[in-house]
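J.: how would this look folded up:
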Amino acid sequence: MFLNLSFGLKIDTKHSKIYEIEGIIMSENYFSFAALSGIQGRKGNYLIQVPLKVLSKFLREENTQLPVEQRSQRILNKARVSQIVKYMVDNPDSYILPPLVAYISAGEVNFERFDGTVNLGRLKISLDADVRLFDGQHRRAAIEEAVKISKYLGDEYIAVMLYSNGSIEAAQQVFADININATKPAQSIKLLFNHRDRLNKVTREVIDSVPLFKEYVDYERTNLPSKSKMFFTFSGIYQVTKTMLKEEKISDNPEIIHTFWQEVSINIQQWANLGKLHIEPVELRDSFVHAHSVIWLAIAEVGCYLIKNRPTDWMQYVERLQHINWSRTDPQWQGRCVISGRISKARQNIILSSNLIFKNIGIPLPEANQQIEDTFVSVA
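T.: Have a look, this model is predicted:
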């Protein structure tokens, strides 16, 4: 039985021999990779390319039955593994996986430089070496599963940065360093950069078609600083667009979202005056509920209903938004989206806020909303 390795190598797993083809001398009992040597943190390392179908045999799996203090990795998050598997299988022509970082805690390692080079050579690692991960356990597990589903992926490679003379303590410290210092990107910029997502495209079109959005959307932040000159977030508009596209009539004609939000933007007085009369976003955030995504989502819920059930005259109901008192100190918002003086955007708050908007524009509550309203009123 043979396993294909990188750079024209084969392993005879039955006899533990490596046969290097293309005229390279046969040796025994080691993995052999072309490698780039380097230094980071005053420690030598090697960068190698490992075939995906060999990765699970090259890297030892963490024993999660051990006490946590004896492990270098956390327990696998199976949902996260499934996400990566789906990403690889669904995007075979464009998926990208960052390098894994591993260490050798036991076994023989030998680096032979190529003639005329300083840091290029062949790295030989004994087959019985204990190679474990510093970073990348979910990628490793996902790769193993993805190769089972799409066998052709097995012939592709992933970069592995490899350190020799590692230990559990060192691995734990690296894990801590990576995760303590890591900063997750804001949801807005993750959504913005995802060009595979149809909703991303529709959201961009909505923003471009509504002048207020185009001028006041922050594309990077999910939560705006109190003194930000922006008023909306890309992630917020993304979510309201997602809400509206669930309605079939809107999904079949997404351009109606552009018209809807253009009408909304001129019928909420403070929105219409934004940037005029010395009204700035910071003032609205402090004083009005419509400066927060819970109300944007509530308006989106109302919009879905109007476009579906009032297809010919929904605009006249949107015009009534100008008569609503949006002040966050107004008693009507208390318990709906203002809880103990703070804005809350849980699903319940979105529905209760949409209920109030329905009432103010003269639309009876949908049955599901009425049930939530009755419960709210009974305990208020």
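
J.: please count neighbours and contacts with C-alpha atoms only from this point.
T.: Noted.

J.: ranges for the strands of the stretch 1-150 of the chain?
T.: Remark: strands assigned in the stretch 1-150 of the chain by DSSP state E, counting those that start in this stretch are 2-5, 9-12, 17-20, 27-28, 30-40, 43-51, 100-106, 109-113, 120-126, 130-135.

J.: what's next to the second one, contact-wise?
T.: Read that as strand 9-12. With contact meaning CA atoms under 8 Å, 6 or more residues apart in numbering, strand 9-12 is reached by 1, 2, 3, 4, 5, 17, 18, 19, 20, 21, 32.

J.: buried stuff in that strand?
T.: 9, 10, 11 (16 or more other CA atoms under 10 Å).

J.: can you list the residues you listed in a markdown table and add distance to residue 379?
T.: Supplementary listing: the buried residues of strand 9-12 in a markdown table, determined by distance: CA to CA, whole Å:
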| residue | distance to residue 379 |
| --- | --- |
| 9 | 72 |
| 10 | 72 |
| 11 | 71 |
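
J.: one more, for comparison:
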Amino acid sequence: MAVLNYNITVLDLHFVMVGFEYVLPVIRGIQGKREYYVSMCPLGILPKLFPLAENSLTLPTLSQRRINKGRIKKIARYILENPQDYVFSAITASIDADTTFEALGEVAEFRKIGRLRIPMEGRLTIHDGLHRRVALEVAMGESPGLRYETIPLILYIDTGLRRSQQMFIDLNRWGIQLPATLTLLYDSRDPIALMVQTVVKDVAFFNSYTYLEGDRIPKTSDKLFTLYHLYQATVELLRDIPITNKEEKLVFALSYWQQVGQYLAVGEYDKPMDKLLFALGEIGRFLLTHYPHNWQDKLQELNLSDITEDGIEGLLREWETVITQ
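T.: You can find the predicted model right below:
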């Protein structure tokens, strides 16, 4: 079997003095009867390969997103806070230039591996991943060592503005926003998300009645609230409470929702409980703040097991009575 012996690093992008061109080691593919190329790009080269477009571009000549500075900051912070395990999908771009692909050989897989030559005057436009590219540059400003890491590039040959704009639409056509509930269910970085996951796992009532598959509960489901509703209620529960230790916060949240779950399990409910859940978060925060040693007793006085469909307002009125005593 032939040994692949080709002088290609992860991405040895360099300027060839004769002709002034970029030379990228790539793998060639076919999609929609058009060639495209996949390569690995050192992060330090991204700003050179994809300089930011000028703000003078008008709407009809745009083929990529406007930059959202707030989003850039969030992505850059994500990178810097997770240097050991951040993850990004490929940056997808088009090349508006006369390119040349030089295959490694003429047999089997050797025809798909080679070098892509791109004139330096050619234009490379990002259609998916612009904010990642800018955020990575921002992150490298604070952590220069990132420039040696890599990100995959998917490169299409551009045939003009109309094709470039259509590529942008097609690449973003099928994207959907992940439901907040699923984001929380699989998030291992957000401490409150982890806390809520533990509540659903360990507290029987919430284990039975929390909907985990999306943000809208189907009419045929017996669930009463979503994981996102419980997350919002827990955020409210823990807001400005007199506990700073994360583990102690988790202990309190588990204890509070455990007790709430015991009371609620006594009643019968057939309506969504998102408003009630949020109100209980507010109540718990108030009780811990004003009754740190007997909040459990005060919570019991609310008689949660008697709450009916229209009982949320009554609960809040009763709560006002309890807290003024």
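
J.: the strands of the stretch 1-150 of the first structure: which one's closest to residue 79 of the first structure?
T.: Among these, strand 130-135 comes nearest to residue 79 of the first structure, with 17.8 Å by CA to CA.

J.: coming back round to it: ranking the strands of the stretch 1-150 of the first structure by burial, who's on top?
T.: strand 130-135 (a mean of 23; mean count of other CA atoms under 10 Å).

J.: taking strand 100-106 as reference, get the angle to that strand.
T.: 150 degrees (axes from the mean of the first three to the mean of the last three CA atoms, to 10 degrees).

J.: what's strand 130-135 of the first structure aligned against in the second structure?
T.: Counting by TM-score structural alignment, strand 130-135 of the first structure lines up with residues 123-128 of the second structure.

J.: ok, average deviation of the matching stretch from the first structure?
T.: Once fitted to the first structure, stretch 123-128 of the second structure is off its aligned match by 1.3 Å on average (mean CA distance after the TM-score superposition for the first structure).

J.: so how far is that stretch from its chain's centroid?
T.: A distance of 22 Å separates the C-alpha centroid of stretch 123-128 of the second structure from that of its chain, computed with CA atoms, centre = their mean, to the nearest Å.

J.: coming back round to it: distance to residue 292 of the first structure for the strands of the stretch 1-150 of the first structure - can I get that in a markdown table?
T.: Below are those laid out as a markdown table (distance: least, CA to CA, whole Å):
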| stretch | distance to residue 292 of the first structure |
| --- | --- |
| strand 2-5 | 55 |
| strand 9-12 | 59 |
| strand 17-20 | 63 |
| strand 27-28 | 66 |
| strand 30-40 | 45 |
| strand 43-51 | 47 |
| strand 100-106 | 40 |
| strand 109-113 | 58 |
| strand 120-126 | 56 |
| strand 130-135 | 38 |
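
J.: can you tell me what residue 32 of the second structure aligns to in the first structure?
T.: Aligned partner of residue 32 of the second structure by TM-score structural alignment: residue 41.

J.: in the stretch 151-300 of the first structure, which spans are helices?
T.: 168-181, 187-193, 198-209, 211-216, 234-245, 248-251, 255-267, 269-272, 281-287, 293-309 (DSSP state H, counting those that start in this stretch).

J.: need these in JSON lines with distance to residue 142 of the first structure and mean neighbour count, can you?
T.: What follows is those, written out as JSON lines (distance: least, CA to CA, whole Å; neighbours: other CA atoms under 10 Å):
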{"stretch": "helix 168-181", "distance to residue 142 of the first structure": "19", "mean neighbour count": "14"}
{"stretch": "helix 187-193", "distance to residue 142 of the first structure": "21", "mean neighbour count": "17"}
{"stretch": "helix 198-209", "distance to residue 142 of the first structure": "25", "mean neighbour count": "18"}
{"stretch": "helix 211-216", "distance to residue 142 of the first structure": "39", "mean neighbour count": "17"}
{"stretch": "helix 234-245", "distance to residue 142 of the first structure": "28", "mean neighbour count": "22"}
{"stretch": "helix 248-251", "distance to residue 142 of the first structure": "34", "mean neighbour count": "15"}
{"stretch": "helix 255-267", "distance to residue 142 of the first structure": "38", "mean neighbour count": "19"}
{"stretch": "helix 269-272", "distance to residue 142 of the first structure": "47", "mean neighbour count": "17"}
{"stretch": "helix 281-287", "distance to residue 142 of the first structure": "43", "mean neighbour count": "16"}
{"stretch": "helix 293-309", "distance to residue 142 of the first structure": "35", "mean neighbour count": "22"}
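
J.: turn those helices into JSON lines, including distance to residue 147 of the first structure.
T.: Converted to JSON lines, the helices of the stretch 151-300 of the first structure look like this (distance: least, CA to CA, whole Å):
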{"stretch": "helix 168-181", "distance to residue 147 of the first structure": "26"}
{"stretch": "helix 187-193", "distance to residue 147 of the first structure": "27"}
{"stretch": "helix 198-209", "distance to residue 147 of the first structure": "27"}
{"stretch": "helix 211-216", "distance to residue 147 of the first structure": "44"}
{"stretch": "helix 234-245", "distance to residue 147 of the first structure": "33"}
{"stretch": "helix 248-251", "distance to residue 147 of the first structure": "36"}
{"stretch": "helix 255-267", "distance to residue 147 of the first structure": "41"}
{"stretch": "helix 269-272", "distance to residue 147 of the first structure": "52"}
{"stretch": "helix 281-287", "distance to residue 147 of the first structure": "50"}
{"stretch": "helix 293-309", "distance to residue 147 of the first structure": "41"}
